[in-house]
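A.B. asks: okay, predicted coordinates and the sequence, questions at the end:
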Amino acid sequence: MSRTYSPREMLEKLISFNTVSDQSNLALIAFVEDYLAGWGVPSRRVPDPTGQKAALHARIGPDADGGTVLSAHTDVVPVAGQNWSHDPFTAWADNGRLYGRGAADMKGFAATVLAKVPDFLSADLQVPVHIALSYDEETGCDGARRLIPEMLKQGPRPATVIVGEPTLMKVVTGHKGIVVLRTSITGHPVHSSQLHRGVSAISVAAKLIGWLDARTAENRAKADPDCPFEPPYTTLHCGTISGGQAHNITAQHCEFVTDIRLLPGDSASDWVAAYRAFIEDNVLPGLKAVSENCRIDISELANVPGLGEEAEGLAEPIARRLTGDNGRHVVVYATEGGLFQSHGLSTVVCGPGSIDQAHQPDEFIALDQLDRCAAFLDRLLKGMSRIAG
């Protein structure tokens, strides 16, 4: 039998694994597998193509449809360049807080769920509890993208999903989606005194970024004042740009990265198609007239759907009953919730900690948030155990 952990003890253990997204998460996954196996709970890995990362799925309770997925990602954002007062992968406590990379985002939820495994096993569950741990959420949700279909293919089919991102245990019913695009431009280099004979890739990039900014301005102008998101419209934003060789050469190359933050219901493919159409119809012909070697290439780095508010979903009333939270909460950052929902699973986001601490140096979670999450899971188990049958 595995040892028992309090949520705090489990969180300290999970923080000790360096699972920054560019690192392997297999040591953490192996620990969780061994921990679950010690309690007699089988689990299944879903590896990434490299074999250096894996998601994990476990089910506790009957082999039956229904029940709830408790979902968390295992990866964390980098610490490089941040001014930490202690080792970010050795948890420390101070003044009612537990510090460490991932404490809030989102190992706090994963730790509380794992610490509750003995309680899951002792409950008279009438429907199963699913534990879903993913990788690479921070870089595009690739882990969940592979995990969810495999989980559903293996069966049984869960009824609801709780994604435990930090919401201070409030019930979040909607979030924006995100598409990340890399635009690479090849121009025609000439001496800048002969500008009319060349194509500056930087100038082309400026034109494309201007188009993106104009679309954001249009969306702002026609935004629905009743939209709960802040800002209440889809945004198109250039975050990084690089290019050029010298001040007196028209730039042969320029590359920039854009993220599009989509309102739920907005089509990512429609926005990308409109961008491509602008390039094909209004930009490329002028470039090609100077040199056939000019080109514009677009690659998609990430595409995560938004989470839409559900008119008659099962997850929201359950989460509201368990938390007592009846407010309307949406967030503008993306989570894996939209992916679960896109597979037909009723989903909410609700977890311990504050997003204000996510990605920050000296990231922390208030210890009373772990207590609130544990009480939430206790109430969830009680409800799942008293279903008539």
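C.D. replies: Alright, I've got the coordinates.
A.B. asks: make it CA atoms for all contacts and neighbour counts henceforth
C.D. replies: Fine.
A.B. asks: the stretch 1-150 of the chain: strands as residue ranges?
C.D. replies: In the stretch 1-150 of the chain, the strands defined using DSSP state E, counting those that start in this stretch lie at 43-47, 54-60, 68-73, 92-94, 97-99, 129-134.
A.B. asks: pull the contacting residues for Leu262.
C.D. replies: Contacts for Leu262 were tallied using CA atoms under 8 Å, 6 or more residues apart in numbering; they are Lys176, Gly177, Ile178, Val179, Tyr233, Thr234, Thr235, Ala268, Gly306.
A.B. asks: can you do 6 Å?
C.D. replies: Shown in contact with Leu262 (CA atoms under 6 Å, 6 or more residues apart in numbering): Lys176, Gly177, Ile178, Thr234.
A.B. asks: could you list which of the residues you listed belong to strands?
C.D. replies: In strands, judged by DSSP state E, the following of these are found: Gly177, Ile178.
A.B. asks: looking at the contacts of Leu262, spot the one nearest Leu26.
C.D. replies: Distance to Leu26 across the contacts of Leu262 (CA to CA) is lowest for Ile178, with 27.1 Å.
A.B. asks: against that first model, consider the following:
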Amino acid sequence: MPIALDFLTRLISFDSVSRNSNEPISGCVAAWLEELGFDVEHTTYVDARGVRKCNLVARRDPQFPHNGNHPTNGDQSAAGSQVAPSGLGEPGGLAYFCHTDTVTADRWTGPGNDPFQAVVENGRVYGRGSCDMKGSLSAFLDATQSITAESQTHPLWIVCTADEEVGFEGAQHLADHSSAFAQLAAADPVSIIGEPTRLHVIHAHKGIVGMRIRSQGKAAHSSTEMGVNANVAMVPMLQTLLDIHERCCSDQTLRNDAFDPPTLTWNFGVSDDMKTVNIVPDHSVAWASMRTMPGVDGREFVELVQRRAEELGLAFDLYSGGDPMHTDADAPFVKQLCGIAEAYIGPNTPEAVCYATDACALGKLNRRVVCGPGSIEQAHTADEFIEIDQLEQGTRFYADAIRHWCC
């Protein structure tokens, strides 16, 4: 069994569902990274529900032998200097990004009946987060421990965020408040977000924008005229939301054919929470979201909904979301990463996907891609798993990438 499996078994044991603090799992990962020779920065914040969350930025610089015969590249004069590897013409170093939170596991149906107890069965590892994305982190840790700091010529970063599953809040806090991340962004290394892609290289993905509209009425017995039905003011807003949906489906100027589907995929709903017909509804809440794309940000629709809410006397809130990610598919480092992946998945080209990742909040990095072991089809499922074969291939793939950009 690979060392990655040992890492993964331990990581699954942490109940790091987003509603909980991720400090315990972060502390465990930080201890491992320090054993591997990384300097680790912890940044913490308190989320909207008063729960303490933690981000990690870890960096390991080259540790050259003290005999003076250390490797050099161009004008490199000190460990950690950002220089171009010979022949590449780009800065060196590699950064790996992951999140340590998971979605809920309240309806778990996997073997063992405990989502936080790893079960190995039929060549798979079952457990909440096994695929999204503790398996990826385990593979990268395994790859990292196989490569010494003495063999490095460029820095290696590992970044672990909180709250990816609830709006990229950890990554956004990291980008806004972490001095270690600011240094990473200034170096602008090749940055791999390790979400599950079965090792296919993703050069672009959609962003997401969400909003909530609230109508306030007055409850009363439905046989009287003393109440104010909150839905009365909401109905015209629903028509606006429907009009936007129809335009997103039909307007050819709102498409980006790199994606499937190539539209903003406008989605919306409404509820007044009423369970009986003899009470006048005193509130009604609608929501809407869309998947933005490079060149199609949908800002006009946000402005339209907000303006219509004001006209109808409704409250409007904009959810935290994120911008789409786009990296030139012809960038040299993208082609190099596809070349590394070829040993594991065969001939391949960079792809665009419709889901979103922490890359939405990492716009300060210019060389972002998404690539990791496991399949997005297993993420968030009631019996989530990752194949051991994917763990092993992911470990070797990441080790190859580390050697290419850091050694």
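C.D. replies: That came through fine. Remember, it's a predicted structure, so these values are computed and weren't measured experimentally.
A.B. asks: if we can go back for a sec, figure out which of the strands of the stretch 1-150 of the first structure is closest to Phe229 of the first structure.
C.D. replies: Phe229 of the first structure lies closest, by CA to CA, to one member of these: strand 68-73, at 23.5 Å.
A.B. asks: so what secondary structure elements neighbour that closest one?
C.D. replies: Under the contact criterion of 3 or more CA pairs under 6 Å, 6 or more residues apart in numbering; DSSP states H and E, strand 68-73 of the first structure touches strand 129-134, strand 160-163.
A.B. asks: in the second structure, what residues pair with that strand?
C.D. replies: Alignment of strand 68-73 of the first structure against the second structure: residues 94-99, by TM-score structural alignment.
A.B. asks: the matching stretch vs the first structure, average distance?
C.D. replies: Stretch 94-99 of the second structure differs from its equivalent in the first structure by a mean of 0.8 Å after superposition (mean CA distance after the TM-score superposition for the first structure).
A.B. asks: now do that stretch: distance to the chain's middle.
C.D. replies: How far stretch 94-99 of the second structure lies from its chain's middle: 10 Å, per CA atoms, centre = their mean, to the nearest Å.
A.B. asks: now tell me what touches stretch 85-103 of the first structure from outside.
C.D. replies: When contacts are defined by CA under 6 Å, 6+ apart, stretch 85-103 of the first structure is touched by residues Glu12, Ile15, Ser16, Val76, Glu363, Phe364, Ile365, Ala366, Leu367.
A.B. asks: the fifth one maps to what in the second structure?
C.D. replies: Under the alignment defined by TM-score structural alignment, Glu363 of the first structure is paired with Glu384 of the second structure.
A.B. asks: Ser375 is in contact with its match, correct?
C.D. replies: No - here Glu384 of the second structure lies out of contact with Ser375, judged by CA atoms under 6 Å, at a distance of 10.2 Å.
A.B. asks: these two - which one has more neighbours?
C.D. replies: Using other CA atoms under 10 Å, the more surrounded residue of Glu384 of the second structure and Ser375 is Glu384, with 24 against 19.
A.B. asks: who are the contact partners of the more buried one?
C.D. replies: Tyr126, Gly127, Arg128, Gln378.
A.B. asks: regarding the corresponding residue of the second structure for Arg321 of the first structure, what is its secondary structure?
C.D. replies: Using TM-score structural alignment, the equivalent of Arg321 of the first structure in the second structure is Gly339. The three-state label given to Gly339 of the second structure by DSSP: H, G, I helix; E, B strand; the rest coil is helix.
A.B. asks: sorry, back to before: distance to Pro264 of the first structure and neighbour count for the contacts of Leu262 of the first structure - can I get that in TSV?
C.D. replies: As requested, the contacts of Leu262 of the first structure are exported to TSV (distance: CA to CA, whole Å; neighbours: other CA atoms under 10 Å):
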residue	distance to Pro264 of the first structure	neighbour count
Lys176	6	26
Gly177	7	29
Ile178	10	26
Thr234	9	24
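A.B. asks: which SSE is Glu300 of the second structure in?
C.D. replies: Glu300 of the second structure is part of helix 299-312, with elements assigned from DSSP states H and E.
A.B. asks: over to Met211 of the second structure?
C.D. replies: Using DSSP H and E, Met211 of the second structure maps to strand 209-216.
A.B. asks: quick one: name whatever helix or strand follows the helix holding Glu300 of the second structure.
C.D. replies: Next along the chain after helix 299-312 of the second structure, taking DSSP H and E as the criterion, comes strand 315-318.
A.B. asks: what's the neighbour count on the residue mapped onto Asp317 of the second structure from the first structure?
C.D. replies: Matched by TM-score structural alignment, Asp317 of the second structure corresponds to Ser299 in the first structure. The tally of other residues near Ser299 of the first structure (other CA under 10 Å) stands at 11.
A.B. asks: pretty sure Ser299 of the first structure sits against Arg182.
C.D. replies: Yes - at 5.2 Å, Ser299 of the first structure counts as touching Arg182 under the criterion of CA under 6 Å.
A.B. asks: now the longest helix belonging to the second structure against strand 209-216, angle please.
C.D. replies: Longest helix of the second structure, by residue count under DSSP state H: helix 230-250. Interaxial angle of helix 230-250 of the second structure relative to strand 209-216 (axes from the mean of the first three to the mean of the last three CA atoms, to 10 degrees): 160 degrees.
A.B. asks: and helix 230-250 of the second structure, what does it pack onto?
C.D. replies: Contacts defined by 3+ CA pairs under 6 Å, 6+ apart place helix 230-250 of the second structure against strand 283-290.
A.B. asks: apply 8 Å and report the result again.
C.D. replies: Applying 3 or more CA pairs under 8 Å, 6 or more residues apart in numbering; DSSP states H and E, we find helix 230-250 of the second structure packed against strand 209-216, strand 283-290, helix 299-312.
A.B. asks: and the ones you listed as TSV, adding distance to Pro111 of the second structure and mean neighbour count?
C.D. replies: Formatted as TSV, those follow (distance: least, CA to CA, whole Å; neighbours: other CA atoms under 10 Å):
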stretch	distance to Pro111 of the second structure	mean neighbour count
strand 209-216	35	21
strand 283-290	35	21
helix 299-312	44	15
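A.B. asks: of these, which is nearest Gln239 of the second structure?
C.D. replies: Across these, closest to Gln239 of the second structure is helix 299-312 (CA to CA), at 10.6 Å.
A.B. asks: quick one: contacts of the closest one?
C.D. replies: Here helix 299-312 of the second structure makes contact (CA under 8 Å, 6+ apart) with Met211, Ile213, Ala233, Met237, Thr240, Leu241, Ile244, Ala315, Phe316.
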